[in-house]
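Undergrad: using only what follows, build the 3D model:
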Amino acid sequence: MTDLATRSAPPSDGAVRRAAPALAGYAAVRALGLAVLALWSAARGTSPHTLLAARWDSLWYTRVAALGYGHEVRLPNGDVHSDLAFFPLLPWLERLGAALTPLPYADAGLVVSALASLAAAWGVFAVAERVYDRRVGVCLVLLWAALPVGIVQSMAYSESLFTALAAWALYAVLTGRWVTAGLLASLAGLTRPVGAAVVAAVWAAAVTSYVRDRRASPAGGVPRARRVLGTLLAPLGAAGYVLWVGHRTGRGPLGYLDVQAGWRNGFDGGYAFARFIGATFTSLPSVLAGVALTAGVALVAGLCVACVRQGQPLPLLVYAGAVTALALGASSYFGSKPRLLLPAFPLLLPFAVALARARPSRSAAVLGGVAMVSALYGAFWLNGSGPP
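TA: As a prediction, this is how the structure comes out:
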């Protein structure tokens, strides 16, 4: 496994210049996706702005930004959909954006997502450059931008914001900036429930760093204190929101679980998802969907194994593994699982390394083709009937 403790961090001078090709490529891929979405929506008579800013989860976020928490929808079957299921950092930023500009909350959400997606792309590049090199970083960013569900990065959703915080927290861990890592992990925990994956990565890195220090000469007091402070800061965001929800609902620490249960969401280790996939093989029309889902799960599992064999640093393995487990182990919203896997960018590193080693013409052809497929699929997906 790569020993990052013995590697020097890239010099801070020229950081923007080094990342510029990745950021330019990322912007081009996302612009292609938005252009195809606009053309597809025009042909169908739908509004791309509405699809990106004012449907599904976006509506919940903007309502929290405008009115605060307290909204519930009671369904005929007795389920209660509460806005407490949505973590607060994105609505807070939407409210701030609306206060500082003439933009409505939904458009402020799009601006936050656009800026966060660029920050995420830069963070993804920084992590890959740190572990491998600049070319791998560029390839990883372009692959992440061109995921089939990459259009979500341009929506008023929280995935881009979360990925930005997670990527830079991982970079801070890899470069020994413990307090920064803890603060970013805490903010990630205020963004999505999967913030627990960032906390786990910070803690895993802190434990291995402590063991390494014990085996070598004792570290100085200040670095050791910063490591402890970083590990203490990391869970505060998620823990604070969950405890606040528990206080508001009167259910203590179980309050947030009750809120998720109202959405019929929870964690069962993948049992419900496995049953859902199995059910697709019971009728001929859905067999192809079942085959595709099975292949998708096998691909994700194979990538997890490849990342381990690749010798990725422990924080990346822990983070990607936790994101994958939480996504595939969720007991509901099966169609949203590709979106839930979006922040697990280290899973793409095996592909990024292979592309970086290939001839530039071949890499460009592959990335261009993947970007076009992603743009077409994103337009088709958002113009469908269900939420992403």
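Undergrad: please count neighbours and contacts with C-alpha atoms only from this point.
TA: Fine.
Undergrad: what residues are up against Leu314?
TA: The contact partners of Leu314, taken as CA atoms under 8 Å, 6 or more residues apart in numbering, are Ala201, Ala204, Ala205.
Undergrad: how close does it get to Ala128?
TA: 14 Å (CA to CA, to the nearest Å).
Undergrad: how about the residue positioned nearest the centre of the chain, secondary structure?
TA: Nearest to the geometric centre of the chain sits Pro343, at 2.3 Å (CA atoms, centre = their mean). What DSSP: H, G, I helix; E, B strand; the rest coil gives for Pro343 is coil.
Undergrad: what is the neighbour count of the nearest residue to it once chain neighbours are set aside?
TA: With CA to CA, 6 or more residues apart in numbering as the criterion, Pro343 has its nearest non-adjacent residue at 5.2 Å, and that residue is Thr163. Using other CA atoms under 10 Å, Thr163 is surrounded by 27 other residues.
Undergrad: which helix or strand contains Thr163?
TA: Thr163 belongs to helix 159-174 when assigned by DSSP states H and E.
Undergrad: beyond that helix, next helix or strand please.
TA: helix 178-189.
Undergrad: ok, residues contacting that following helix?
TA: By CA under 8 Å, 6+ apart, the residues outside helix 178-189 that reach it are 89, 162, 165-166, 168-173, 195-196, 198-199, 202, 226-227, 229-239.
Undergrad: second input sequence below; structure requested for side-by-side comparison:
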Amino acid sequence: MTDLAMDAPPKARRRLSAMRGAVRRAAPALLLYAAVRALGVAALAVSAGASGKSAHELLSARWDSLWYVRVVAYGYDFEKVADDGRVLPAKAFFPLLPWLEKAGSAVTSLSPADVGLVVSALAGLAAAAGLYAIGELLYGRRAGIMLAVLWAALPVGIVQSMAYSESLFTALAAWGVYAVLTGRWLCAGTLSVLAGLTRPVGAAVVAAVWVGVWLAWREGRRGGADGGPRPRMVIAAVIAPLGWVGYVVWVGFATGKPLGYLDVQGAWGNGFDGGWAFARFIAEKFGNGPAGVAAGLGLLVAMGLLVWVCVLCVRQRQPWPLLAYAGVVTVLAVAASGYFGSKPRLLLPAFPLLLPVAVALARARPARAAAVLVVTAVTSAAYGAFWLLGSGPP
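TA: Okay, here's the model as predicted:
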């Protein structure tokens, strides 16, 4: 122990020792997460080089990545006319990532796009640590490690290495839910605000905070506690939606319409229709010959698998705040109208859906679990390169 640590008060020494222990326990999860993501980036670099394309450009300057840079450069008044004549407003993109890109570029020599890559890399590690912490808390250390690695090795895991907001959001969401599960209410409320400034699905973190506060209050009443919720619980419940609601309200003022944010999303072809557009998309596949029938059946199987996993999460008795978070993320991803190809990416933050698999692998023989993870990681790396060199995430 260093002299500085020896001179610290006993309480501070205990905290420092606890932090060191937590880092040591999480180290395997972080190292494996980094290895899986490095494999994915390496596969993309090799494939892009063979195709005469730039892996750096694919990761930092396409689709949403380019729009975040436009927000930094031109502000939220920027609009672009699409090839089909639609006017696409920059207000569809929530502000936390462009704020970080602008701030990082101002204090370093990096471009906003490269700052976005750095933010995603660091946020990915923070997300992996949060997933590990939740898995360890609920099902043990091995389950936490498996959860972090499985999240890294998702088929669309390459998005975690792009200048997108998914890694940043998942990091804030994971630690926000962890704070709820451990009763750190002010931390949970603050992280919910930041998550709400990152993506529209920040509403899922709000749901987790509200469910957690309600359950804690109800448990306190059963235990004979007098009065209502504790002040910190009330503060967390009040501030939790401020990030998400604040940005939506600001867009309303900026557009001169109370529901201006819905108009912005409508301009992009996005909205919430309860899954009707998705159902039509699947139905149309069956009218496109044998290939279309195969695609339609594949989508139905995928939806059935998603429902089955959700049932497994409930049967696994995951805590209600975690289920609330996963439920909102899943519903918003599946039941929203818009481009179908985005749905796997929109499901990326739904990490609780991976817990049944993570627990099963944690209980399996080490050699079998390692084989599954290696195959999954290699498949993810190959698919990520194929995806970004093809249609990619819009």
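Undergrad: superpose the two chains and report the TM-score.
TA: After superposition, the two chains reach a TM-score (TM-score structural alignment, normalised by the length of the first structure) of 0.95; 377 aligned residues with a CA RMSD of 1.5 Å.
Undergrad: residue in the second structure paired with Val323 of the first structure?
TA: Under the alignment (TM-score structural alignment), Val323 of the first structure maps onto Val329 of the second structure.
Undergrad: tell me the contacts of that match?
TA: Val329 of the second structure is in contact with Val201, Ala204, Leu346, Leu347, Pro349, Ala350, counting by CA under 8 Å, 6+ apart.
Undergrad: and the residue nearest to the third one when sequence neighbours are not counted, what element?
TA: Leaving aside its sequence neighbours, Leu346 of the second structure sits nearest to Ala333 (CA to CA, 6+ apart; 5.4 Å). If you go by DSSP H and E, Ala333 of the second structure is part of helix 320-334.
Undergrad: tell me which stretches of the stretch 1-150 of the second structure form helices.
TA: Secondary structure of the stretch 1-150 of the second structure (DSSP state H, counting those that start in this stretch): helices at 3-7, 10-50, 55-60, 64-74, 96-107, 112-139, 141-152.
Undergrad: tell me which of these sits nearest to Arg315 of the second structure.
TA: helix 112-139 (14.1 Å; CA to CA).
Undergrad: report the angle between that closest one and helix 320-334.
TA: Put simply, helix 112-139 of the second structure runs at 140 degrees to helix 320-334, going by axes from the mean of the first three to the mean of the last three CA atoms, to 10 degrees.
Undergrad: in the first structure, what stretch matches helix 112-139 of the second structure?
TA: With TM-score structural alignment as the criterion, helix 112-139 of the second structure aligns to 105-132.
Undergrad: tell me how far the aligned partner of the residue nearest to Pro343 of the first structure in the second structure lies from Phe272 of the second structure.
TA: With TM-score structural alignment as the criterion, Thr163 of the first structure lines up with Thr170 in the second structure. Using CA to CA, we find Thr170 of the second structure at a distance of 22 Å from Phe272 of the second structure.
Undergrad: Ser120 of the second structure too?
TA: As for Ser120 of the second structure, its distance to Phe272 of the second structure is 27 Å (criterion: CA to CA).
Undergrad: now the helices for the stretch 201-350 of the first structure?
TA: Here the stretch 201-350 of the first structure has its helices, by DSSP H, counting those that start in this stretch, at 221-233, 236-249, 255-262, 271-279, 287-309, 314-328, 337-340, 349-357.
Undergrad: off-centre distance for the first one?
TA: What it means is helix 221-233 of the first structure. 26 Å (CA atoms, centre = their mean, to the nearest Å).
Undergrad: do the same with the longest one
TA: Averaging C-alpha coordinates over helix 287-309 of the first structure and over its chain gives two centres that are 19 Å apart (CA atoms, centre = their mean).
Undergrad: what range in the second structure matches it?
TA: Going by TM-score structural alignment, helix 287-309 of the first structure sits over residues 293-315 in the second structure.
Undergrad: neighbour-wise, which one of the contacts of Leu314 of the first structure leads?
TA: Neighbour counts for those (other CA under 10 Å) peak at Ala201, which has 26 neighbours.
Undergrad: dump the residue contacts of it.
TA: Taking CA under 8 Å, 6+ apart as the test, what Ala201 of the first structure contacts is Leu170, Leu314, Pro315, Leu316, Val318, Tyr319.
Undergrad: recalculate using a threshold of 10 Å.
TA: Residues near Ala201 of the first structure by CA atoms under 10 Å, 6 or more residues apart in numbering: 166, 169-170, 173, 181, 185, 234, 314-322.
Undergrad: just give me the closest of these to Met372 of the first structure.
TA: Nearest to Met372 of the first structure out of the contacts of Ala201 of the first structure is Ala320 (CA to CA; 25.9 Å).
Undergrad: what about that closest one, how many neighbours?
TA: 23.
Undergrad: how about the nearest residue to it, chain neighbours excluded?
TA: Using CA to CA, 6+ apart, the closest residue to Ala320 of the first structure is Ala344 (5.0 Å).
Undergrad: map the one you found onto the second structure.
TA: Using TM-score structural alignment, Ala344 of the first structure lines up with Ala350 in the second structure.
Undergrad: what residue of the second structure matches up with Ala35 of the first structure?
TA: In the second structure, the residue paired with Ala35 of the first structure is Ala42, using TM-score structural alignment.
Undergrad: now do that match against Leu66 of the second structure, distance only.
TA: Taking CA to CA, one finds Ala42 of the second structure at 22 Å from Leu66 of the second structure.
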